[in-house]
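> Sequence plus predicted model, see below.
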Amino acid sequence: MSPVPHVVSRRGVLAGSGALVMSFALARTAFAQDPQEAQNVGEEARKPLPQPGSLKNEPLLDAWIRIDADGRITVFTGKAELGQGIKTALLQVAAEQLDVPFESLTLVTADTARTANEGYTAGSHSMQDSGTAILHASAQVRALLVAAAAGRLGVAADRLRTGGAAVTAPDGRSLSYGEIVTAEMLHVNAAPQSPLKDPADHTVMGRPVPRVDIPAKVTGGAAYVQDMRPTGLVHGRIVRPPSPGARLRAVDAAAVEQMPGVLKVVRNGSFLGVVAEGEWPCIQAMRRLAVLARWEGHSDLPDAATIDQTILKLPSQDTDILDTGHLGAPEGRRFEATFTKPYQMHASIGPSCAIAQATRDGMTVWTHSQGAYPLRDALAEMLQVPPDKVRCIHVEGSGCYGHNGADDVAADAALLAVAVPDRPVRVQWMREDEHRYEPYGPAMVAKLTAVLDRSGRIVDWTHDVWSNTHLTRPGRAGHLLPALYLQQPFTPPPPKPLPQPEGGGDRNAIPLYRFPRGRVTNHFIPDMPLRVSALRSLGAYHNVFAIETFLDDLAAAAGIDPVEFRLNHMEDPRARDVISKTAEAFGWSSAGTRRPGTGRGFGFARYKNLGAYTAVALDLTVDRDSGAVTVGRVVAAVDSGEAVNPSGIRNQIEGAIVQSTSWTLFEAVRFDRTRITSRSWADYPILRFDAVPASVEVHIIDRPGQPFLGTGESGQGPTAAAIANAVADATGVRLRDLPLDRAKVRTALGRRPASRAG
């Protein structure tokens, strides 16, 4: 979709609540204490205010809300539904501010031909960016409709009321939104301020509306891109090299092309695929092709057993992201600890899938990529066509949260679609494709030091973190896996660190706690032993794990309860509320005598120090013979600002707790010196039903009228820390190397390795 020129009209100015801005500026000037202050205030008031959320980049109201003459209302978002529930929450926001029934709205998610370009759906930004844009756009659209109705009904706007997609006068006369709207009414720029409804009057926002995306998912309906079967569909499969660094030397494709149902074998350099009429014939052809392919070369991978030492030895770009000064050595007891995290997978339950169709008009791709526009640009570069010749339409995928194989499989499908014009080509990755070739979450190392004074307060804090990039998402063809294997391969762009305040490997490395002196250094490592990218919460998971477990050790050294110790160093009142609420709901202060092998733990963080506040308390049991850790009761509290859908927030925190439990207790990518050896669930175990926490209780601290804060990634770090702290409480032994699997627990407790059956 080409950008529409910004239109500034008299209607747009009048719709922008200009009187409110003027009176606010006059009042501040009138109460200024001196002429200079009055001048400063006046100059500040004259500065143009930015539009809220994603309206900054796409200010036209009809980019977000469309009302047809027949009364149909469509809401548009450039964000993608990934299972986080934003379809429901965004519809609630629009329904509330437009004063229309929730069920009457239609939502269109990321589509490069229809929606605004909101980049990636990532970093828990959907509600902050798109939710805020829709909130204000909807309110301003309602104000425009009321103003137009006032003129037609001959009634002052402040005497009209809205409801049921209509504007009604005191005498009962009414006009529907469809009757009021004109072709150009909403084609105006949004104002920086909006006539938002008082949160006390909300009837849709703040209510636990059932999620619109769930029914099809739990009834076996068509919920995912994997379920799509458009007319004329054919199937594609890709033959992967045995090692990422291998290249295709030769292949005898003639025998495969003669197999029943096979339409074409596609080779471009070391990219090798097959297209067939049916899925099973395609899989059979792919397997035959794999046997016939001859590869040469391989990757030189590091030793998996010492990957943490390898990371520390690689060249790094070092940046102090916090330095409050270190003049002289502080007095007190000094403590230090090192924490490690392995490479981890997204481990999507449904392997990545995409459908592509090439026609004379261009390429259309149905994809579960988290960045429809960036993927479009990367595909256009790979295919050597203008970006407007590629359309990417987001369809949910079965498994996501981060940069998994969604973009790569879209590129696979596009390359195969070019070979069979006009036929939609569905490429479904195999499980071993997903495990061996998705971009992983980077391995990381963090070293922390702290000094405690005699009163048990932290007076000095140092945090060093080593990590690769956490972002190689598309935008360029070199970010797409198949583009690396073409006859004329694309080169991956140089990896870059993500800047603060959000950060990448250093995300959440700056503690929210207040210490007199502190230094935090990000050691960014450009070289990537394995292909990596964004995994949910990026570096926050590991940094919060390190900070929060280190705090427990310091609290023990000071002889202070861990929750009290945190509160002693916390000034942020909303953080204190979340910590206190979690401790109270868990019954932290009233814990009695516990059985041997049981422990309790606590963890807290504000995601990115600017998102949601989340604290987690839990108890668990450690089997000292097998090393198995069983999580019992989990209690969490979260402050996400204004809660649009409390059920959706609970879903997200519950999901974060379960996901983090899996990462923390089970997950690590296995590899040898030439290839990835995690090819199946047997080689990459994840949490199963018998390891799900016994209960999860989530308390929401609602802040009506406050900005939306991202929720989905706020619980992973606190959960990991709570588990590790509870394991230490249960065993008396501190484990700092993730995952805290059975083997590590047994070793730490001095137990012999269990038998194969154990």
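Okay, I see it.
> From now on I want contacts and neighbour counts done on CA atoms only, so please keep to that.
Noted.
> got the contact list for the most centrally placed residue in the chain?
Closest residue to the average C-alpha location of the chain: residue 122 at 3.7 Å, with C-alpha atoms, centre = their mean. Going by C-alpha atoms under 8 Å, 6 or more residues apart in numbering, residue 122 touches 370, 401-402.
> Could you measure from it over to residue 260?
The gap separating residue 122 from residue 260 is 43 Å, by C-alpha to C-alpha, to the nearest Å.
> and what of residue 544?
55 Å.
> With neighbour numbers in mind, choose between the two.
residue 544 (27 against 14; other C-alpha atoms under 10 Å).
> so who does the more buried one touch?
By C-alpha under 8 Å, 6+ apart, the neighbours of residue 544 are 508-509, 604-605, 717-718, 721.
> Likewise for residue 708?
Counted by C-alpha under 8 Å, 6+ apart, residue 708 has contacts 127-128, 131-132, 640-643.
> Apply 6 Å and report the result again.
Going by C-alpha atoms under 6 Å, 6 or more residues apart in numbering, residue 708 touches 127-128, 641-642.
> Included below, for side-by-side comparison, is a second structure:
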Amino acid sequence: MPTSRRHFLQTAGCLTIGFSLLGSTWAMAAEAADELPGSLGDYPRIDSWLEVLADGRVRVLTGKIELGQGIRIAVAQMAAEELNLPLSRVEVVLAETDRTPNEGYTAGSGSIENSATAVRYAAAAARQKLLALAATQLQARAFQLKTQNGVVTAPNGQTRTFAQLLNGQKLTDEVRLPIALKPKADYQYVGKAVPRPEMERMVRAQEYYVQDLRFPDMLHARVLRPLNYDSKLVQFDEKELKRAVPGLAKVVVNGSFVGLLAEREYDAKLAQDWGKLNVRWTEGKALPAGQPLKDYLRTLPNTPKRVQDKGTPTNAPTLRASYYKPYLMHGSIGPSCAVARFDDAQRRLEVWTHSQGVYPLREALADLLKIPVDSIHVKGVPGSGCYGHNGADDVAADAALLAVATPGRHVRVQWAREDEHCWEPYGSAMVLDLAARLDPTTGRLTHWHQQVWTDTHSNRPGGNADKLLPAQYLAHPRRPANDGTTDPSAGGYRNADPLYAIPNLRVDAYFFRGPLRVSALRALGAYGNVFAIESFMDELAEKAGLDAWDFRLRNLQDKRAIAVVERARAIARQQQTGENEGLGFAFAQYKNKAAYVAVVAKVSIHEEGTPYRPQLWAVIDAGEVINLDGLKNQTEGGMIQSASWTLMEEVKFDQHQVRSRHWEAYPIFHFDEIPYVDVTVINRPTEPPLGAGEAAQGPTAAALANAVYRATGKRVRELPLRPEKLTREV
């Protein structure tokens, strides 16, 4: 595949087929567009995105990994639509180096906007190319031809299959604008609630996840972790361990990295349990326990960044308030896992992983192992449960290190629950100060100042090994710089500038390096920022003596935002509240450019102060709907996950180590605690599809906090909304 549009233009020709060939029944992409959509700009050749197989099926290639967002079925729908193929004749290959486009990370709710849209245009260009070939071979004009089920038919009845038209050749032509897209009125699949085929395999517990992979003659491995981030190995008796666990096949010790390999997974786990009791480590640096974390974070050295600055500063504000979000973990249901095999003769490494970026991981592994990038093949396999950067890259590095030390054998590394909870990168804790001024006559916002204290929200390994966990404990450790500050990351101030029409707006971010390891967690800083903004909007509405809905509407100008809020208000008006019950509302557009979401929350407060099984309604506008069921699933899942964060979750630690080592110490929703959820979708088929996977997180948190206030009269500004916080003002 070419690495860029420029490279391709230097080495190959291009495909330009005029709209006139296709007749008037096909819609034209906007001619004014300057660039190819999605990831096509880097990979403009059709065969970067799809292949026509000998049996007439089409294989679609996407650089994105399936995280539960339904990217596999979405790209299949878009390709099948443009090629007039049955869905059953479209195969989708997920992220794999040297096979699929390098689309970086599957993150930021960008799969539909970038990858699926690229597939749509590539498939449309492929259809144009196939029709041009058929016009020549069948001696007909392109607009006279009909395409159905992978067969092109001429007016005289002659036919050619896609495979016959190509005769073994690839679609190497370049996609160039303008492209004729299928008319939306003729859609068969796009916009429909098409089920995800893999769901049945999951429900039946059949092999699907990377955790399920098994290879002949495979070794199972566990890694001993130190007491805390800065601990180092002091004493390890390998002979005693082998006497205690006779089934242990091999021990790999490199500095403070200790790998334990066995033929049976049970023996590897026994060896890890023995090591926890008998291996000695230094105590390492103490963690800042015994003091309010929100106060401690303000004291850390930081890198300031002025994010937004228009108008004049906020003098004499109508209201000030501070909010807090704790460290959160991904809480992956299946702990991280990876398989690797190293061929010593060919000096080639293969890795099977649920990393969200197979190409960046390959570069990091090359840096870690000092192996050429071209000698590493990384295949993406879905993992059980993660939106964001959990332990997937780290466990892949574990497996790669152990595979290189054990050539010729597949090595499977499975993290335990304790490994996942203690060593994954968390979502950063955040402190947020807000101040705003109102025009008392109009009830409109005139000034707004938001200050955000946060660690980075993206610490992915990228192209070097420094941020891979095992690299930091080798004999020659690779550690990221720790100078008391961190590089500013846009994720920290994501959604910190409200969508409301505020003439004087200032946003400041202060980036610190906190005590716990952090990286990307679903919605990044938008969860904390929207929680603070929409809680504050409720407080401002009350200060202005206005209804919370009317207050937001009079400060909004975006027509789509207004439509979402008004639809949510109609839903709220249908709900009744009794004693100790409250109804709350919140709204945001994710990243101020993706999906619009409004959430209505209803809570019932028990005598002990526990919000019991809230009810949640969402209204979402994500532009053109590709898979209705998938969009609803994403929004429902986002609300449930956010509700669990908001009501229950918080990483706890003492001076020595993280204490949230198991589910009892880090509770998430049980099945009988999951709230009732309902999603209303506003479909806008004439608008581009928008990212939606992370859009519900922030509005759900604020809607719950606002509902708790209305049920109890207590304004809780520090998450989670635990019962003890309802007994006092925060």
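Yep, that arrived. Computed from a predicted model, the values in this text were never measured in an experiment.
> Let me see the ranges of the strands in the stretch 351-500 of structure 1.
With strands called from DSSP state E, counting those that start in this stretch, the stretch 351-500 of structure 1 shows them at 353-359, 362-367, 390-394, 425-428, 444-452, 458-467.
> Sticking with the aligned residue in structure 1 for residue 523 of structure 2, tell me its helix or strand.
Correspondence of residue 523 of structure 2 to structure 1, assessed by TM-score structural alignment: residue 537. Taking DSSP states H and E as the criterion, no element holds residue 537 of structure 1; it sits outside all helices and strands.
> so who does residue 537 of structure 1 touch?
Neighbours of residue 537 of structure 1 in contact, by C-alpha under 6 Å, 6+ apart: residue 713.
> And residue 657 of structure 2, by the same measure?
residue 228.
> From residue 258 of structure 2, how far off is it?
Where residue 258 of structure 2 is concerned, residue 657 of structure 2 sits at a distance of 19 Å (C-alpha to C-alpha).
> buried residues in stretch 672-690 of structure 1?
Across stretch 672-690 of structure 1, burial judged by 16 or more other C-alpha atoms under 10 Å covers 674-679, 684-687.
> make that stretch 36-45 of structure 1, sorry
For stretch 36-45 of structure 1, using 16+ other C-alpha under 10 Å, the buried residues are 38, 41-42, 45.
> TSV for these, including distance to residue 106 of structure 1 and secondary structure?
Formatted as TSV, those follow (distance: C-alpha to C-alpha, whole Å; DSSP: H, G, I helix; E, B strand; the rest coil):
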residue	distance to residue 106 of structure 1	secondary structure
38	48	helix
41	43	helix
42	43	helix
45	38	helix
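> and those, which two are the farthest apart?
The largest separation in these, counting by C-alpha to C-alpha, is between 38 and 45 at 10.5 Å.
> Which residue is the nearest non-sequential neighbour of residue 209 of structure 1?
residue 645 (6.4 Å; C-alpha to C-alpha, 6 or more residues apart in numbering).
> Quick check: most distant residue from the centroid of structure 2.
In structure 2, counting by C-alpha atoms, centre = their mean, residue 156 sits farthest out from the average C-alpha position, at 50.7 Å.
> Sticking with it, tell me its helix or strand.
Applying DSSP H and E, one finds residue 156 of structure 2 in no helix or strand.
> counterpart of it in structure 1?
The alignment partner of residue 156 of structure 2 in structure 1, by TM-score structural alignment, is residue 171.
> quick one: its match from residue 159 of structure 1, how far?
From residue 171 of structure 1 to residue 159 of structure 1 the distance is 10 Å (C-alpha to C-alpha).
> A strand includes residue 35 of structure 2, no?
No. Judged by DSSP: H, G, I helix; E, B strand; the rest coil, residue 35 of structure 2 forms no part of a strand; its state is coil.
> Kindly state which residue of structure 1 is aligned to it.
By TM-score structural alignment, residue 35 of structure 2 lines up with residue 50.
> same thing with residue 53 of structure 2?
Checking with TM-score structural alignment, residue 53 of structure 2 has residue 68 as its match.
> What of residue 180 of structure 2?
Aligned against structure 1 - with TM-score structural alignment as the criterion - residue 180 of structure 2 pairs with residue 195.
> Which member of the contacts of residue 544 of structure 1 is positioned nearest residue 317 of structure 1?
Among these, and counting by C-alpha to C-alpha, the member closest to residue 317 of structure 1 is residue 509, at 16.2 Å.
> For the counterpart of the closest one in structure 2, grab the count of nearby residues.
Using TM-score structural alignment, the partner of residue 509 of structure 1 in structure 2 is residue 496. Neighbourhood size, residue 496 of structure 2 [other C-alpha under 10 Å]: 30.
> try residue 188 of structure 2
Using other C-alpha under 10 Å: residue 188 of structure 2 sits among 14 other residues.
> ok, now which ones touch the residue nearest to the match of residue 180 of structure 2 when sequence neighbours are not counted?
Closest residue to residue 195 of structure 1 apart from its sequence neighbours, by C-alpha to C-alpha, 6+ apart: residue 139 at 6.0 Å. Applying C-alpha under 6 Å, 6+ apart, we find residue 139 of structure 1 in contact with 97, 195-196.
> same deal with residue 239 of structure 1?
Residue 239 of structure 1 touches 272-273, 290, counting by C-alpha under 6 Å, 6+ apart.
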